[in-house]
Structures are given as structure tokens and as C-alpha cells.
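Q: Pasting the sequence and the predicted model now:
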Amino acid sequence: MKARLGVIGGSGLYDLPGLEDRREEMVQTPWGQPSAALRFGRIGTTELVFLPRHGEGHRLSPDGINYRANIDALKRVGVTDIVSFSAVGSYKEDLAPGVFVVPDQLVDRTFSRESSFFGNGCVAHVAFGDPFGPRLSRRVAEAARRAGITIREGGTAVCMEGPQFSTRAESLFYKGLGYDIIGMTSMPEAKLAREAEITYSMCAMVTDFDCWHPDHANVSVELVIHQVHENTLAARRVLAELAADFPAEREECPVGSHRALDFAIITAPEARDPVLVAKLDAVAGRVLR
């Protein structure tokens, strides 16, 4: 299967200048409208599809993003691998603003978001013990190093509901549990990508120390925006390096994300809701047809 790289841009990363053969398309999905038109292009011989997670002008709050529409739209246009760029806070002294992190674990603390394509009428339980594709994550880390960026491989990211930043008690609690970084958008994005059999990796860009650190100011938009600009320039360098060495054919994912639905759907064929099944045409058509 031909590989197609999808890039989801977080805070500050709203466009990818320099894409060749660029075009835009608003892809319609049965789950509603994605955050923005998809932007197609290539870097060298690697085809990319870019989607700004928060929409034009950062109009969408983390809890107001239509994550299902975003992932469905990317699946419909043939995306096989997603690299998600996200601004995050840090719980570790050595993960200072400007450092990038490619985590290997994820904790979901969101509570008001649609977190699955499946439900009553077509129930599926998808394995998610390893939420990120390790081979793709390794490629991202290697690309960052070639771009001269300090990056940490591994670690646990926690996704909070937002849009408010953490209280100090929450920040100290998560730090005490040993988590490494915190953001607001990796869930349910990562879960939905797994359900759609898209390999997913998170490139987290540290902007602040949240509010646990006694020697740094509490996190604020002003503080974040200052660091976001520097991180955005670095993220573009990472993508250039990643695209230069990205495989033409899809690689099998060591944790099975490329065939996540093989044994996941538990509802008997005769009991499936035809309306829901129709909505799942792009996400799960491979196993439902």
C-alpha cells in the first residue's frame, strides 16, 4: 500500500510553506466538517496532507474540535501515517521550553469529547496498549536530530480537558505520578487514528513548565505564544527531514495499528445498525464490507 503522510498542526503550526504542487480541498465526512480544508502537496517525492487542528486563525478550542471529522477526512484521502505536532507543558526539569518529546505512552483525562467512531449498533474494542507507532516515532526523533533539535524519545503524555490551564494542585499531582508532559489535544485524536487504522505519532513541543515549577511564572497565553513561534520554525525543519527519508510504501506497524480492526468489531453482522455502518465506510470499510 502506498504511504501518505498526514500532518496535524497544533498551536502555532497553521500552515506548511514550501509545499510543492499545493492544492486545498474541503473533504466532507459523515461526522461533520473537519477543522479546515486539507492542504495537499509534497516535499521532494513524499506526498503530504496537512490539517491545522484549530482551524483558520485558531478559532477552535481543544474541546470544540471535531476530532472524528478530522481523522475520517484524513483516512478518506489515503493518509496512512499521522504526525501530530502539539504544544505541551513539561513536568521535568530537563524538558525545558524548546525541547521536543516523542512520547510512547498517553493518559486520557478528557471527559466531554466524542472518543470513538463506534457505538450502539456497531461495537468495537480496539487494542490501545501502545498508543503510538514506535517505528514512526523513531523516524520523527531521527528527523529532529538531523535538524539539530533536542528531542527526548519516550515518556508519558497526559491529555487534560482544558481549555483552562492546570491548577497548581493538578500540576503537582501529575508530576508526582511521574508523567512527563501535558497537553489538551492528543485525545481522542490518537484513539480515533487507531480505530481508523492510521499509524499515529506525537511530536510534542515544550512551551512551558506548567505551574508546578517554583522558579518559573505560571503558564499563560503570553508565555506560550513566545515559545510557540520558535517551536514552529523547528517543527518545519523536522518535517523537511522526515519527508526526505519517508518510505514510499506503507510500513507495517510493530504494535498493529495498520490492522487494528482485524478482530475488534464484536457486534454480529445481522445486529449491526445500517446507518452507523454506512458512516463507517472510510474508517472501517475494510472489515465491514
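A: Okay, I see it. Residues are numbered from 1 along each chain as shown.
Q: For the rest of this, base every contact and every neighbour count on C-alpha atoms.
A: Will do.
Q: Do a quick rundown of the strands in the stretch 51-200 of the chain.
A: Ranges of strands within the stretch 51-200 of the chain are 81-90, 100-102, 105-109, 151-153, 156-160, 181-183, 199-208, based on DSSP state E, counting those that start in this stretch.
Q: Could you name the helices and strands sitting against the first one?
A: Contact partners of strand 81-90 among helices and strands, from 3 or more C-alpha pairs under 8 Å, 6 or more residues apart in numbering; DSSP states H and E: strand 5-9, strand 181-183, strand 199-208.
Q: Then the fifth one?
A: Judged by 3+ C-alpha pairs under 8 Å, 6+ apart, the packing partners of strand 156-160 are strand 105-109, strand 181-183.
Q: which one of these lies closest to Ala144?
A: For the helices and strands packed on strand 156-160, the distance to Ala144 is smallest for strand 181-183, at 18.1 Å, taking C-alpha to C-alpha.
Q: Run the chain-centre distance for that closest one.
A: Once both centres are worked out by C-alpha atoms, centre = their mean, to the nearest Å, strand 181-183 turns out to sit 13 Å from its chain's centre.
Q: Put this next to the previous one:
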Amino acid sequence: MTKIGIIGGSGLYEIEGFEFIEELSVSTEYGQPSDSYRYFKYGNLELYFLNRHGRNHSYPPHLVNYRANIDGFFQIGVKGIFSFTATGGINNSYRPGDIIIPDNGIDFTNGRMHTYFEENNVHHIDFTEPFCPDLRRIMFESAERANVPVCRTGTYLCTNGPRLETAAEIRAFDRMGADLVGMTLFPECSLAREKEICYTNISVITNFAAGTSPQKLTSDEVVAEMQKAGDKLKRLMRNLPASYTDERTCGCVTALQGTKISK
């Protein structure tokens, strides 16, 4: 059976038809992952769910152990990761509740551990396309089968958090070409590439970004919108087996070829 990873909140675990098998605790040389990996079977898939922020939302975005989380998936043998995130809408065509499958990203984080490769083992991976085109296509097909409308393009700008952005920052991000803003895409996506794991992101617009709405931004509205979007996200997940294939035309699985510079 094919092993795939799912990163998101606890609401994604409770999907009708998914057979819960066990919880797996994985230790890594980079520390402990945010939570145990919950193993389910569904159709022809083995699904390993990880709560990015921990079971009780213990870890803010800048303190998530992204290296341990991705290495845990690698140890389990996961070949592809679908990452679900809550984001603010910068693009004025977005509305809360919209689902975006971004096609690019901008990293505005700092102080996070961004690579597995350090002294005497330096690699520079190509990151022209941060998301796996094959997994994006699979998610598009799942969305069509589930009759869930999704936006197929968008640039996700990742800030450090945990504070929300200022109105001036959002105006600057807009001029840079960012369409949505969140706090968890990097270095999660680039670490997956370093492990040669296919990765794509599915973002829910939970609020208008700062300065684009007269309303004050609150965490309550983020949680509420994610809960409202839960049914659509579960429908996407239930349609994965009909679309998922092990066949890969992407470069993710050979991402390290020719990248080592310390020879």
C-alpha cells in the first residue's frame, strides 16, 4: 500500500470510512515531532496524520520542530505529503472559506532550522517550484470528484509569527506578488524536498489580511473558518484514493542529484 502523510489540525483525523490502526511515536536525531503519527487505512492508501502544532496547539509556528516532523515521515516511509494550513487573504478576489492550492511561495521567516545539511555536507536544492506538480494534479482531481471548488494558483508568503501582520506589511507583500499569508509553510516544504518527499499545500482562507478589512483580526475567526471548511477538506481526503498514483513525473524524488557542493 502507498504511504502518504497529512499535516494539519485534529479535525482532519475524524473522517468517516477511515480505519484507525494505531499511533506511532517516532524519535529523530533532530528532537521529537510535534505529536505522534496517527495511522489510518483508507482504500489503497496508508495515511499518517500529524498535528503540526501538537495535540493541544502547544507549539506556535516559530517553535514547531519542522525538521523532526518531516524526518518522522521519512522514517515511516511516506512518499508524499499533503499539508493543510489556515491563511489570510491578500488577493482581493479571495473570501473567507475559499480553498487555495498555491503554486509558489515566499519565505519571510527567520531563526528556524531550514536545512538538514550543515557543516561538511552542504547541498543547495533547486526550489523554483516549491510544490510537487504531481501531488497538485492529484488534489485537483480529488477536488473535481468531490465537487469542491479550489483556486489552482496563488503565492503563499510565510511570516515568522506568532503575531499577525501589520497593514503596512500586507501592502508590501501585495506589491511583491503575494496572494495569501500564513506562518507554517517554510521550512516545512523545503525540508520535505531535502528528504525527496513530494509535498503540496492546501490553504483555507480564514480571514482578510490586515488592513484589507475594517474588522480586527482574531484567532477565534481563524478557528471558526477552519471548522466551517472542515467538511470540504474531508471530502477532498475521501476522494484521494481514486486519484492517487505512485507514478511520478516530478523531480522531487531525485531532488538531491547534483546539489552537493562540499565535495
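A: All right, it came through fine. Just so it is clear, the model here is predicted, and its values are computed rather than measured.
Q: Give me the TM-score for this pair.
A: Once superposed, the chains reach a TM-score of 0.95 (TM-score structural alignment, normalised by the length of the second structure), with 262 aligned residues with a C-alpha RMSD of 1.5 Å.
Q: before we move on, the earlier item: find the one among the helices and strands packed on strand 156-160 of the first structure with the highest mean neighbour count.
A: strand 181-183 (a mean of 27; mean count of other C-alpha atoms under 10 Å).
Q: Once aligned, what mean separation remains between that one and the second structure?
A: Here strand 181-183 of the first structure, set against the second structure after superposition, deviates by a mean of 0.6 Å using mean C-alpha distance after the TM-score superposition for the first structure.
Q: Quick check: closest non-adjacent residue to Ser116 of the first structure.
A: Of all residues not flanking Ser116 of the first structure in the chain, Leu192 sits nearest, at 6.0 Å (C-alpha to C-alpha, 6 or more residues apart in numbering).
Q: One more: Glu189 of the first structure?
A: Tyr67 (5.8 Å).
Q: re the thing from before, reformat the helices and strands packed on strand 81-90 of the first structure as JSON lines; add distance to Asp21 of the first structure.
A: Listed next are those as JSON lines, based on distance: least, C-alpha to C-alpha, whole Å:
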{"stretch": "strand 5-9", "distance to Asp21 of the first structure": "15"}
{"stretch": "strand 181-183", "distance to Asp21 of the first structure": "33"}
{"stretch": "strand 199-208", "distance to Asp21 of the first structure": "25"}
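Q: do you know how far Glu188 of the second structure is from Ile138 of the second structure?
A: Between Glu188 of the second structure and Ile138 of the second structure the distance is 20 Å, computed by C-alpha to C-alpha, to the nearest Å.
Q: Just want to know which of these two has more residues nearby.
A: With neighbours defined as other C-alpha atoms under 10 Å, Glu188 of the second structure and Ile138 compare such that Glu188 has more, 21 against 18.
Q: which residues sit in contact with that one?
A: Glu188 of the second structure makes contacts with 66-67, 70, as judged by C-alpha atoms under 8 Å, 6 or more residues apart in numbering.
Q: Of those residues, which is the nearest to Arg175 of the second structure?
A: Looking across these and measuring by C-alpha to C-alpha, the closest to Arg175 of the second structure is Tyr66, at 28.9 Å.
Q: would JSON lines of the helices and strands packed on strand 156-160 of the first structure with distance to Val99 of the first structure be doable?
A: Below are those laid out as JSON lines (distance: least, C-alpha to C-alpha, whole Å):
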{"stretch": "strand 105-109", "distance to Val99 of the first structure": "18"}
{"stretch": "strand 181-183", "distance to Val99 of the first structure": "11"}
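Q: Tell me, how many residues neighbour the closest residue to Ala3 of the first structure other than its chain neighbours?
A: Sequence neighbours aside, Arg250 is the residue nearest to Ala3 of the first structure in space, at 4.3 Å (criterion: C-alpha to C-alpha, 6+ apart). Number of residues near Arg250 of the first structure (other C-alpha under 10 Å) recorded here: 17.
Q: and Asp21 of the first structure, what is it in contact with?
A: Contacts of Asp21 of the first structure (C-alpha under 8 Å, 6+ apart): 40-42.
Q: Make JSON lines from those and add neighbour count to it.
A: Shown next, in JSON lines, are those (neighbours: other C-alpha atoms under 10 Å):
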{"residue": "Phe40", "neighbour count": "20"}
{"residue": "Gly41", "neighbour count": "20"}
{"residue": "Arg42", "neighbour count": "17"}
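Q: can you tell me which of these are in strands?
A: 40-42 (DSSP state E).
Q: will you turn these into a markdown table that also has distance to Ser112 of the first structure?
A: Below are these laid out as a markdown table (distance: C-alpha to C-alpha, whole Å):
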| residue | distance to Ser112 of the first structure |
| --- | --- |
| Phe40 | 31 |
| Gly41 | 34 |
| Arg42 | 36 |
